[in-house]
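Chemist: Next comes the sequence, and after it the predicted model I'd like to discuss.
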Amino acid sequence: MVDDRLRTPGAVRDAERFTAHNYHPLPVVIASAEGAWLTDVDGRRYLDCLAGYSALNFGHRHPGLIAAAHAQLDRLTLTSRAFIHDQFADFCRELAELCGKDLVLPMNTGAEAVETGIKVARKWGYQVKGVPAGQANIVVAEGNFHGRTTTIVSFSTDEDARADFGPYTPGFTVVPYGDLDALAAAIDDNTVAVLLEPIQGEQGVVVPPEGYLPGVRRVCTERNVLLVADEIQSGLGRTGATFACEHEGVVPDMYLLGKALGGGIVPVSAVAANADVLGVLKPGQHGSTFGGNPLACAVATEVVRLLATGEFQRRSAELGERLHAGLQSLVGKGLVAVRGRGLWAGLDIDPTLMTGRQACERLMERGVLAKDTHGSTLRLAPPLVITAEEIDHAVAQLAAVLAG
């Protein structure tokens, strides 16, 4: 029997009634949060093991980030790029230094960063590499998730993301992820870029074979092709390094960043590259009204400063070992496989036991929130402020769910 005093059922019904059904959320209605914990409208607490798909790497309401936002709200929130504001240069300089690049182009969402990267790579191809007009192509990987704009879904292999949204944008060649020979064979004289996630998040936190990313870097250098790393989910501390590419000593020509860059407060994304790449853009050729706005820059600058200390990268690396050890102990006890790096894991559940959705619903009942993908796969990406005890708690709840 449903308790009539609970607010959750009515709030869920209203959400279903008045919104387009482009998501299938768990039936939980969050009202407040702090650190790694969420509280719903009925006062029940949940351990957040998704962190807004890595947008909340620093936890909910990190005091330094909240303070930066409050201070900026009292001063200035938007000017557009028609003018320069006093937060802009610091953000661009400090993010460029973090990335080891010359220039930064601020945008808002991850998909905008990807679209920007595509445009810059094509323009670089025409103006610098000398590709004939209209002939530029970009090599991408199967199982990719770079966003949901019409251009991006044109090279998606996920039919849920792609079906019925054509006609599709040409200029992309899809190859198997992790297959260096296939990637090298796909590059021709008109190829301007290889666009990859160093770890495929939506696909189930898929880590490529060792040596793959260095091989891609070598091929791109040899063939005069830009290596564009989509670090929107994998970057900014999630994997135990500032960027996932660092685990194999790879430096891309272009970083695409987002999610955690906004600290879970405002949407912030950016493209970082050297002047010989980003310098191809001239006034009027690309832009965004809200991109690089004062509020976004104030928060994102504080994010960059948190990362510059190295504390969160170390936490992810150390606590990630604990998380993965706990999860590996469940292989053969309901889990078929575990993948990932740092505080990021993809778990394949024995499909004869339950679906990923069912596992998430049962975890929710036990006070842990996670997200499924592709049938029987779960993704765990807790905030980097999570404690060792909280990790053990999450693993224990998963073990209980798997045990039935």
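Modeler: Perfect, thanks for sending it. All of these numbers come straight from a predicted model, not from anything done at the bench.

Chemist: use CA for all of it now, contacts and neighbours both
Modeler: Fine.

Chemist: what about residue 359, how many residues close to it?
Modeler: 22 (other CA atoms under 10 Å).

Chemist: tell me which element residue 297 falls in.
Modeler: Residue 297 belongs to helix 294-308 when elements are defined using DSSP states H and E.

Chemist: Mind jotting down where the strands sit in the stretch 251-400 of the chain?
Modeler: With DSSP state E, counting those that start in this stretch as the criterion, the stretch 251-400 of the chain has strands at 254-257, 269-273, 335-340, 345-349, 368-369, 371-373, 377-380.

Chemist: swap that for the stretch 51-200 of the chain, sorry
Modeler: In the stretch 51-200 of the chain, the segments counted as strands under DSSP E, counting those that start in this stretch are 103-107, 137-141, 172-175, 191-196.

Chemist: Serialize those strands to CSV and add fields for distance to residue 349.
Modeler: Shown next, in CSV, are the strands of the stretch 51-200 of the chain (distance: least, CA to CA, whole Å):
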stretch, distance to residue 349
strand 103-107, 37
strand 137-141, 25
strand 172-175, 27
strand 191-196, 26
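
Chemist: To residue 121, which of those lies closest?
Modeler: Counting by CA to CA, residue 121 lies closest to strand 191-196 out of those; the figure is 6.1 Å.

Chemist: Against which helices or strands is that closest one packed?
Modeler: Judged by 3 or more CA pairs under 8 Å, 6 or more residues apart in numbering; DSSP states H and E, strand 191-196 is in contact with helix 110-124, strand 137-141, strand 226-230.

Chemist: Would you mind getting the angle between the last one and strand 269-273?
Modeler: By that I understand strand 226-230. For strand 226-230 against strand 269-273, the angle by axes from the mean of the first three to the mean of the last three CA atoms, to 10 degrees is 150 degrees.

Chemist: Tell me how far residue 278 lies from residue 254.
Modeler: 9 Å (CA to CA, to the nearest Å).

Chemist: Now the common contact residues for the two.
Modeler: residue 272 (CA atoms under 8 Å, 6 or more residues apart in numbering).

Chemist: More neighbours: which of these two?
Modeler: Ranked by neighbour count (other CA under 10 Å), residue 278 and residue 254 place residue 254 first, with 26 against 22.

Chemist: Can you name the residues that contact the more buried one?
Modeler: Residue 254 neighbours (CA under 8 Å, 6+ apart): 117, 226, 227, 228, 229, 271, 272, 273, 274.

Chemist: Can you lay out those residues as CSV showing distance to residue 338 and neighbour count?
Modeler: Below are the contacts of residue 254 laid out as CSV (distance: CA to CA, whole Å; neighbours: other CA atoms under 10 Å):
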residue, distance to residue 338, neighbour count
117, 31, 26
226, 32, 24
227, 28, 26
228, 27, 29
229, 24, 28
271, 31, 27
272, 32, 29
273, 33, 23
274, 36, 16
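
Chemist: Please identify which of those is nearest to residue 311.
Modeler: Proximity of the contacts of residue 254 to residue 311 (CA to CA) peaks at residue 272, which lies at 22.4 Å.

Chemist: Against residue 88, how distant is the nearest residue to that closest one once chain neighbours are set aside?
Modeler: Spatial nearest neighbour of residue 272, excluding adjacent residues (CA to CA, 6 or more residues apart in numbering): residue 104 at 4.5 Å. Distance, residue 104 to residue 88, using CA to CA: 11 Å.

Chemist: this is the other structure I want to compare:
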Amino acid sequence: MFRGIRPLLRGSTYSGALFAYCGALASLPLLPVAALPAMAWPSASWGVQVALTVLVWSVLIGVIGLAPTTRRVLIACARRMLGVPLPDPVGERRRADRLRTSLWLLTHVALGWAGAQLSVLLFVAALLLPGGWAGAEAGVSVNGWTLRAESGWQSWASALGCLLLAVALCLAVTYALRWLAPRLLGPSSAERLALAAERERALAERNRLAHELHDSIGHTLTAATIQAAVAGEVLCADPVAARAALRSIEESTRAALEDLDYVLGMLREEKAGTAPTRTLADLPELLDRLRHAGAVVEPELSGDHAQVQGTLSRAAYRIVQEGLTNALRHGAGGPIRVTVTAAPDSLELDVVNRTGAGSGAGTVKSPDAFPTSGHGLPGLFERVRLLHGDIEAGPDGPEHWRLAVRLPVRLPA
């Protein structure tokens, strides 16, 4: 029983009815304008004048529903007052969407007027029916139909019944609007496609930011750890080398903080600053920081790197950075060979480092070989796949590990 009356005790029930009544009230300023054609036809009967006024009134309300901002306002109000999860409209408004908005506005106003008049009538009846308020002859008459109660408990029972009917009417109006809102204000098929495309774009952007953050912070922490160890070992014997290692830590962590601030701003949907754009032109600086960390790097940069621009150049930098990070983290010391070859139609990246004998299970050409995705090598596989490139990672001889990536300079159409 309590479950049956629970909707009558919710504030959302009455906020929904209030939303309907406000819609009826908002349509009142249009009534004098709608009455002008009827006033210009004085010879018509009273019924014809009323019908003409209602018709013109409905047309005016429907025209308002065609306005560009009406749909957004109605969706925001329905979310607030009805508690219906409606997304904001996206994309270009189609004719069907405008017509659905007009139909919703007409239904909203009609339900508001019907509900408001019946609610007022029921509340007035609840006040007048008890005989003690207005005498034994008290009653309510509407169009020749009279509701009259005898004095005593019958009058109070009738008054309570009118109050319950008024509350039930609020519930019915609210449920009707909640049922209609998704169907008339909800996204159309075209809007659903636009919303899906927007969600896919946002997800792709967040995945890209996750890759950027992993590459930058992972590399910085690995390099800073090695540099700190080097500085600690040579602090007394070679203060100059120790200061150089500490200076390298400062430079690399400052660059990582810029990346972190940008990514966090994007994830919080704030207006972030200019995105850090590190490209192949920044590779020498990256290699210098590794040398300060004590690593032996043997670079071989050939070809015209200036022809590699934009997204491809930034991605190539991150790929080399991740390869170097893995070499520092998992390598067994020794030189790290970095080869970057820019050909007219492709960009080839190779990172080879020394490993322990017997390490590695074999060359990997698919991210499915990894138990996780989105970090380290799986992230590299995903990045290369999006650039339509080829990637291999695995042992290169008995004591070396090789990361080989080939990226097309001109992406296929």
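Modeler: Sure thing, it's come through. The structure displayed is predicted, hence computed values, not measured ones.

Chemist: How close are the two chains, by TM-score?
Modeler: After superposition, the two chains reach a TM-score (TM-score structural alignment, normalised by the length of the first structure) of 0.22; 154 aligned residues with a CA RMSD of 7.2 Å.

Chemist: Put together TSV for the strands of the stretch 251-400 of the first structure, with distance to residue 321 of the first structure on each row.
Modeler: What follows is the strands of the stretch 251-400 of the first structure, written out as TSV (distance: least, CA to CA, whole Å):
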stretch	distance to residue 321 of the first structure
strand 254-257	25
strand 269-273	29
strand 335-340	10
strand 345-349	11
strand 368-369	20
strand 371-373	21
strand 377-380	14
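
Chemist: nearest to residue 32 of the first structure, of these?
Modeler: strand 368-369 (14.4 Å).

Chemist: which helices and strands does that closest one pack with?
Modeler: By 3+ CA pairs under 8 Å, 6+ apart, strand 368-369 of the first structure packs against strand 45-48.

Chemist: Residue 323 of the second structure against residue 351, yeah?
Modeler: Yes - counting by CA atoms under 8 Å, residue 323 of the second structure touches residue 351, with 6.1 Å between them.

Chemist: what touches both of the two?
Modeler: If you check residue 323 of the second structure and residue 351 against CA under 8 Å, 6+ apart, the residues they both contact are residue 403.

Chemist: Looking at the two now, which is surrounded by more residues?
Modeler: More crowded of residue 323 of the second structure and residue 351, by other CA under 10 Å: residue 323, with 28 against 25.

Chemist: Spit out the contact partners of that one.
Modeler: With CA under 8 Å, 6+ apart, residue 323 of the second structure has these contacts: 351, 403.

Chemist: Which of the helices or strands spans it?
Modeler: Counting by DSSP H and E, the element that carries residue 323 of the second structure is helix 310-330.

Chemist: which residues touch the residue nearest to residue 362 of the first structure when sequence neighbours are not counted?
Modeler: Among residues not flanking residue 362 of the first structure along the chain, residue 401 sits closest, at 6.4 Å (CA to CA, 6+ apart). When contacts are counted by CA under 8 Å, 6+ apart, residue 401 of the first structure touches 359, 362, 363.

Chemist: Over to residue 401 of the first structure. Which of the three states is it?
Modeler: Secondary structure state of residue 401 of the first structure, per DSSP: H, G, I helix; E, B strand; the rest coil, is helix.

Chemist: ok so, going back, list the buried residues in the helix holding residue 297 of the first structure.
Modeler: 294-304, 306-308 (16 or more other CA atoms under 10 Å).

Chemist: can you list those in a markdown table and add distance to residue 138 of the first structure?
Modeler: Below are those laid out as a markdown table (distance: CA to CA, whole Å):
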| residue | distance to residue 138 of the first structure |
| --- | --- |
| 294 | 33 |
| 295 | 34 |
| 296 | 30 |
| 297 | 31 |
| 298 | 34 |
| 299 | 33 |
| 300 | 30 |
| 301 | 32 |
| 302 | 34 |
| 303 | 31 |
| 304 | 30 |
| 306 | 34 |
| 307 | 31 |
| 308 | 32 |
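
Chemist: wait, which of these is closest to residue 51 of the first structure?
Modeler: residue 303 (15.4 Å).

Chemist: I figured that closest one was touching residue 65, is that so?
Modeler: Yes - counting by CA under 8 Å, residue 303 of the first structure touches residue 65, with 7.2 Å between them.

Chemist: helices or strands next to the lengthiest helix in the first structure in the packing?
Modeler: Using DSSP state H to define each element, the first structure has its longest helix at helix 311-328. Applying 3+ CA pairs under 8 Å, 6+ apart, we find helix 311-328 of the first structure packed against strand 335-340, helix 388-403.

Chemist: Out of those, indicate the one that is most buried.
Modeler: The highest mean neighbour count among those, using mean count of other CA atoms under 10 Å, belongs to strand 335-340: a mean of 20.

Chemist: Wait, residue 300 of the second structure touches residue 342, no?
Modeler: No - counting by CA under 8 Å, residue 300 of the second structure does not reach residue 342; the two are 11.2 Å apart.

Chemist: ok, these two, which is more surrounded?
Modeler: residue 342 (22 against 11).

Chemist: tally of neighbours for the closest residue to that one other than its chain neighbours?
Modeler: In this structure, residue 342 of the second structure finds its nearest non-sequential neighbour in residue 303, 4.5 Å apart by CA to CA, 6+ apart. Close neighbours of residue 303 of the second structure, defined as other CA under 10 Å, add up to 12.

Chemist: does residue 303 of the second structure really touch residue 341, like I thought?
Modeler: Yes - counting by CA under 8 Å, residue 303 of the second structure does reach residue 341; the two are 5.6 Å apart.

Chemist: returning to what we had before: with residue 39 of the first structure as the reference, name the closest of the helices and strands packed on strand 191-196 of the first structure.
Modeler: Between residue 39 of the first structure and those, the shortest separation by CA to CA is 27.1 Å, and it involves helix 110-124.

Chemist: The closest one versus strand 226-230: what angle between them?
Modeler: With the same axes, to 10 degrees as the basis, helix 110-124 of the first structure and strand 226-230 are set at 180 degrees to each other.

Chemist: Run through the strands of the stretch 151-300 of the second structure in chain order.
Modeler: 297-303.

Chemist: could you pull out the helices for it?
Modeler: Assigned by DSSP state H, counting those that start in this stretch, the helices in the stretch 151-300 of the second structure fall at 153-184, 189-234, 239-267, 283-292.

Chemist: Select, out of those helices, the one closest to residue 75 of the second structure.
Modeler: Once the helices of the stretch 151-300 of the second structure are compared by CA to CA, helix 153-184 is nearest, at 8.3 Å.

Chemist: I'd like to know which elements that closest one is packed against.
Modeler: helix 11-26, helix 70-82, helix 95-128.

Chemist: Give the buried residues for that helix.
Modeler: 155-156, 158-160, 162-178, 181-182, 184.

Chemist: Same check on stretch 112-127 of the first structure?
Modeler: By 16+ other CA under 10 Å, the buried positions in stretch 112-127 of the first structure come out as 112-118, 120-126.
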